[in-house]
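Asks: Model the structure of this input:
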Amino acid sequence: MDFQSKEVGMARQFKLKLSVILILSVLLLIGCNQKEAPIKPNILLILTDDQGWGDLSFHWNELVETPNIDALANESVVFDRFYVSPVCAPTRASLLTGRYHIATGTTWVTHRMEVMREEEVTIAELLKPYGYVSGLFGKWHQGKQFPHDPIGQGFDEFFGFAEGHLNNYFDTKLIHNFEEIQTEGFLPDVLTDKTIEFMEKQDSFFAMLSFNTPHSPFQVPDAYFDKYKSKGLDDKDACVYGMVENIDDNVGRLMHYLKQSGKIENTIIIFMTDNGPNGIRYNGGMKGKKADLDEGGVRVPFFIKFPGYGHQLIKPWGGHIDILPTLADLLSIEIPASLDIHGRSLLPLIKGEAGNWEDRYFFTHHVHLKFDTIPGAVRNQEYLLTLKNKQKALYNLFQDPFQKNNILETEPNIANELEKHYMAWLKEMTKKGVEPPLIQVGHTNVPTVELPASDAKRLGNVLFKGEMGWANDWFINFKNPTDKVLWEIETVENTKYEVFVQMANDKPFKMEIFAQGKNIIYETDKLHQTELIPNQDRVPRTEVEEMDWPMISVGEIAFHKGQARLEISFIGEEFGNIEVKGVVLKKMK
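Replies: Got it, this is the predicted structure:
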């Protein structure tokens, strides 16, 4: 057994042991003091995608209208400086685990660099022994296949999409647990409907509503778009602000349900966003946007409303790593030391105990295609050091919150000290390595396993249609037999699958599929074509279009326990135009 297989096995044992320990602890508490056991509050966590700090009228944006979110903020504890990661998957990993994303295995947003290791314990898993039923509605972006999907990471219900983004927001297809379903309507409205249905059914719930907007593609119903076009905005900003107002309307619907049902009195509500804005627009004068290390790229709204506390503004900074320990503190749940939580409970600040609050460092790392030590940043309450390619900058955030004056030359000792902290942190966070976990197949409860192009490696001349290989992309440019694509797999139990290839071709072809020592040769004269699924884009998209892909059954493969590769290549001299979207494995009965 290799090292990675041992790690995975140990991870499964650890999670099982943790669940047993937590369950026994709960039973002991109930047995000792059953009559006095308090009813723990429900949790609704609302997370939006690519909405910046400035995309709220609560933050003095004079163009966008967000009365429902503003009203929630005015009833909530508001953190003046709340930090996340520069892009979405890393923020989600830290939010869910209370740990810096690099330590969880999540380093970026595609090519499996978004996948969180299965041994990580999420909020949903921490709450499960205490009677909570957890549901995730919307974007996941921590791994597509079980056990790296929401069901494998503790959620009892998943209604949404596992990728970084979808290609269409109207009448789209989603995953409900392990089944693909067709939806009707504008996606944020559909997700809100399902979240309300979930909260209606549960006595003790953790509902995570992870909106897909205002992330691209830029699509929104006419009424929202027309309203902001009439204010003189260009098509993109009119669509973004329309998306934000739609989010606000759905927040209003959620609050209406909680008040009408009476659950508002026993529900913790969090509203936050995952990174800075996806474009240059009002952001409170801060430097930077999404994917930047600067304040504008990582400082976001964070409002938390819970019984017994009214509105207040907290000045000391908080971050995504603090959400899990704060919730645990609010619910009087002890976190096992073995989880190695990097965040800190914010409850002392909320209780007005800021006088005893020690400042700390918040670390940021960003990847562009390949993992490196930079770009990175470290900040505390007063200073921010950014480390970029051949460029360092130090700012005093008290005196210069908009980062106008680089004081690196005048304060070299402070910069050197901060950089030492950053490098020590990065070394600690990467001690398990940064290689993504393998795709797992063979789980008895999973009937279908999808292997998308973005999860594969490509050899030779093969390219991505959309160049970068974002979610939903596909392979092109097969020129000769040495051009191939491959998926690295771990089979947990011997399983036989029917293998389908999602692909298109304009000439007859001969294809070789290799896995587990078996070669399948598939040859056909039939032509297969994709069909464009119409969209409602307001501006030209940068991502690929959504297509209806032919599914070609190429044969059966018995996968045996252990590690393997599934490879696809083509045989011959003239291939024509071949496009491969991915592979689908369907379990044989």
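
Asks: C-alpha from now on. contacts and neighbour counts both.
Replies: OK.

Asks: Touching, H59 and G52? I think so.
Replies: No - using Cα atoms under 8 Å, H59 makes no contact with G52, being 10.3 Å away.

Asks: higher neighbour count, these two?
Replies: Comparing H59 with G52 by other Cα atoms under 10 Å, the one with more neighbours is G52, at 29 against 14.

Asks: give me every residue that touches the more buried one.
Replies: By Cα atoms under 8 Å, 6 or more residues apart in numbering, the contact list for G52 reads 273, 275-278, 283, 289, 296-297, 299-301.

Asks: so can I have CSV of the residues you listed showing neighbour count, secondary structure and distance to Q4?
Replies: CSV is the format used below for the contacts of G52 (neighbours: other Cα atoms under 10 Å; DSSP: H, G, I helix; E, B strand; the rest coil; distance: Cα to Cα, whole Å):
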residue, neighbour count, secondary structure, distance to Q4
T273, 25, strand, 34
N275, 31, coil, 32
G276, 35, coil, 35
P277, 30, coil, 37
N278, 19, coil, 36
N283, 25, coil, 43
K289, 26, coil, 37
G296, 26, helix, 38
G297, 28, helix, 34
R299, 31, strand, 36
V300, 29, strand, 36
P301, 26, coil, 38
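
Asks: Looking at those residues, which one is closest to Q440?
Replies: Among the contacts of G52, N275 lies closest to Q440 (Cα to Cα), at 29.8 Å.

Asks: how far away is the closest one from K290?
Replies: 6 Å (Cα to Cα, to the nearest Å).

Asks: ranges for the strands of the stretch 351-500 of the chain?
Replies: 362-365, 376-379, 383-388, 391-396, 439-441, 448-452, 457-459, 463-464, 475-476, 484-491, 495-505 (DSSP state E, counting those that start in this stretch).

Asks: now for the ones you listed, which one comes closest to A515?
Replies: When the strands of the stretch 351-500 of the chain are ranked by proximity to A515 (Cα to Cα), strand 484-491 comes first, at 9.6 Å.

Asks: how about this one, so we can line them up?
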Amino acid sequence: MLVSAALFGLNACSNANNSTDLTPAQTPAVSENQTKPNVILIYADDISAREFSIYQSKKWSGFRGKTVSDPEKLAEIPVISEIANQGMFVENAWAATVCSPSRAMLMTGRYANLHKWWHNKDYGLVTDEKTGQKRPVRLYETSPFQIGQLANTSGYQSIWVGKTQMGHTDGFENYGFDEGVFTPGLKYPDLSPYTTFGVQAKKVDGVRVLYNVDSGKSIEGFSYVQQGWYWKPNVELFNHPSAKSELEYWPNTSESKEKFGVNTFGPDVELDFIFDFIDRQHSQNKPFFVYHTTHLGHDAFDFLQPESKDKWPGTPIVNWDGEKYTRVKPNITGEKGQYNLNGTVTDPGMHNHVKYLDYQIWLYLEKLKKLQIQNDTILIIAADNGTSGYGKHSHVKQQGTHVPFIVYAPGQQMTKKGKQPIIASMADILPTLADIMGSEIPQGYEINGKSLWPFLTTDAKTHREWIYAYKKDKTLIRGNYVMKDGNDNWWNVTTTPDDLDSFEKINDWSKVSEQAKKERDKLNAVIPQFDVYETAHDPDSI
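Replies: Here you go, the predicted model:
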């Protein structure tokens, strides 16, 4: 089912890259005689760095993403804080400004000039062989070597669990993963036979109206169709051992069907499948790679409280006692849009999503300890773009691009610990994984990422000289002294403001240091190789 070795000879998208800041991974993390470390990569959804207290921002997101300084709206994250300080976290890590191009950046190690995913619903176009019509290019067509293929060629068993954001319903075997658990399913926005939690559209007197499938009532003040991915989620399995076909809706057994219902929480389902996968690989002594694209952090229609005006539906209640988490079992009653939460679900809010993510990281660590593989497993935690209502879609300063980035590797000889004053890109994750997995990027296959592993395991003082992001035709780039945003405004980034946003705008370059001017010139020289939205929006070939 995986991409063949012959694929690695495909280099239609490869070009010479003269920048020394874009070298592929070359230094394996382990020798051939050692066991390869397991890797768990958790990619959160729409969570700015400022939502994690480790970044010490004085501002974060409150009701509907409004910026606040209310401590009640900042999540307690004791577990993430501990592993970030025992491991390391990047002060300024960048994704793109929205989901699809950020996921493309992480999975391929490339920017949009190569993978052609410029923005949500703005992809390079190709002619479909079957229909002869133009359609959006699929990510594996422009970038046939991704993190899934990397894991496979490195001897790992792999699973992709959570949000896909790939925009099509077939060809998932081309992403290189052995298994998948997709929440929601691939036939977006159609619902599975097992759930009514969905927002769909219909015409009423010629006017498009959104309605709640569960209650049948129209919805006002909400903007997009969706399948449910939190409560009573829409779930589809890919190549799972329990399934009778390559793609199959879940619940798919008599036991899972009996237990499934309004009290089923999608992030819990994701972790259950991940832990089952880890158990199976561990029992066979096989290294595993988990790509967990959690929905936590993404806004959604609140099917339990349809009248809610907040962005983030409540989660199951979890409590930290200083040593461990306990979870209140959900006891939701009712039907068809009329539900009673019975005190078992939190209030809506970003902070509760971040706290539930912290709870799930604790569950991961407990699982690894139980299997006695905590020192044989590396955790990487990041997010795909800024928080909705603050950063998502924004090309102003680094509001849309600044995301958390944590590496926790207790069994590896990391020389860095805690907060690191460096800049890094989501494109760096693929070559970093190559180093961790003891593998290499295929020769001649161009990437834009640079492995973080040499910085983490040597006495190197810096990682990158610049980072880059994009939003359609808008370019964002920053170094250690200056930053240019998508409005072509320049900002002084030699100091970090206490809200992670209020940088000083540069209006008079005569008052700026010579180092800053030199960096500006360097960044301006870098931009043209990536700023090809107007001239090379579509791929030449696939």
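
Asks: what do N275 and K290 of the first structure both touch?
Replies: 50, 86-87, 297-298.

Asks: Would you mind listing which of the residues you listed are buried?
Replies: 50, 86-87, 297-298 (16 or more other Cα atoms under 10 Å).

Asks: ok so, going back, farthest-apart pair in the contacts of G52 of the first structure, please.
Replies: Most distant of the contacts of G52 of the first structure, by Cα to Cα, are N278 and P301, 15.0 Å apart.

Asks: Map N492 of the second structure across to the first structure for me.
Replies: Taking TM-score structural alignment, the alignment pairs N492 of the second structure with N396 from the first structure.

Asks: Give me the distance between its match and A415 of the first structure.
Replies: Distance, N396 of the first structure to A415 of the first structure, using Cα to Cα: 11 Å.

Asks: again with T91 of the first structure
Replies: 26 Å.

Asks: With neighbour numbers in mind, choose between the two.
Replies: Between T91 of the first structure and A415, T91 has the larger neighbour count (other Cα under 10 Å), namely 26 against 23.

Asks: What helix or strand is the more buried one located in?
Replies: If you go by DSSP states H and E, T91 of the first structure is part of helix 88-97.

Asks: And the contacts of that helix?
Replies: Contacts to helix 88-97 of the first structure, defined as Cα under 8 Å, 6+ apart, come from residues 49-50, 84-85, 99-102, 104, 106-109, 114, 116, 120-123, 140-142, 164, 274-275, 320-324, 341.

Asks: Sort out for me which of these are in helices.
Replies: Using DSSP state H, 101-102, 104, 123, 323-324 are the members of those that sit in helices.

Asks: Put together JSON lines for the residues you listed, with neighbour count and distance to V485 of the first structure on each row.
Replies: Below are those laid out as JSON lines (neighbours: other Cα atoms under 10 Å; distance: Cα to Cα, whole Å):
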{"residue": "H101", "neighbour count": "27", "distance to V485 of the first structure": "28"}
{"residue": "I102", "neighbour count": "26", "distance to V485 of the first structure": "27"}
{"residue": "T104", "neighbour count": "25", "distance to V485 of the first structure": "27"}
{"residue": "I123", "neighbour count": "21", "distance to V485 of the first structure": "36"}
{"residue": "I323", "neighbour count": "23", "distance to V485 of the first structure": "39"}
{"residue": "L324", "neighbour count": "26", "distance to V485 of the first structure": "39"}
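
Asks: right, and the secondary structure at the alignment partner in the second structure of I39 of the first structure would be what?
Replies: Here I39 of the first structure is matched to T35 in the second structure, going by TM-score structural alignment. At T35 of the second structure the chain is in coil, as set by DSSP: H, G, I helix; E, B strand; the rest coil.

Asks: From N375 of the second structure, how far off is T35 of the second structure?
Replies: 11 Å.

Asks: And for G261 of the second structure?
Replies: 37 Å.

Asks: that older thread, so who does the match of I39 of the first structure touch?
Replies: Counted by Cα under 8 Å, 6+ apart, T35 of the second structure has contacts P287.

Asks: cool, and Y230 of the second structure?
Replies: By Cα under 8 Å, 6+ apart, the neighbours of Y230 of the second structure are 265-267, 295.

Asks: and it, what pairs with it in the first structure?
Replies: Under TM-score structural alignment, Y230 of the second structure pairs with Y169 in the first structure.

Asks: same check, this time on W117 of the second structure
Replies: W117 of the second structure maps onto T106 in the first structure, by TM-score structural alignment.

Asks: And H353 of the second structure, by the same measure?
Replies: Using TM-score structural alignment, H353 of the second structure pairs with M243 in the first structure.

Asks: Thank you kindly, that will do.
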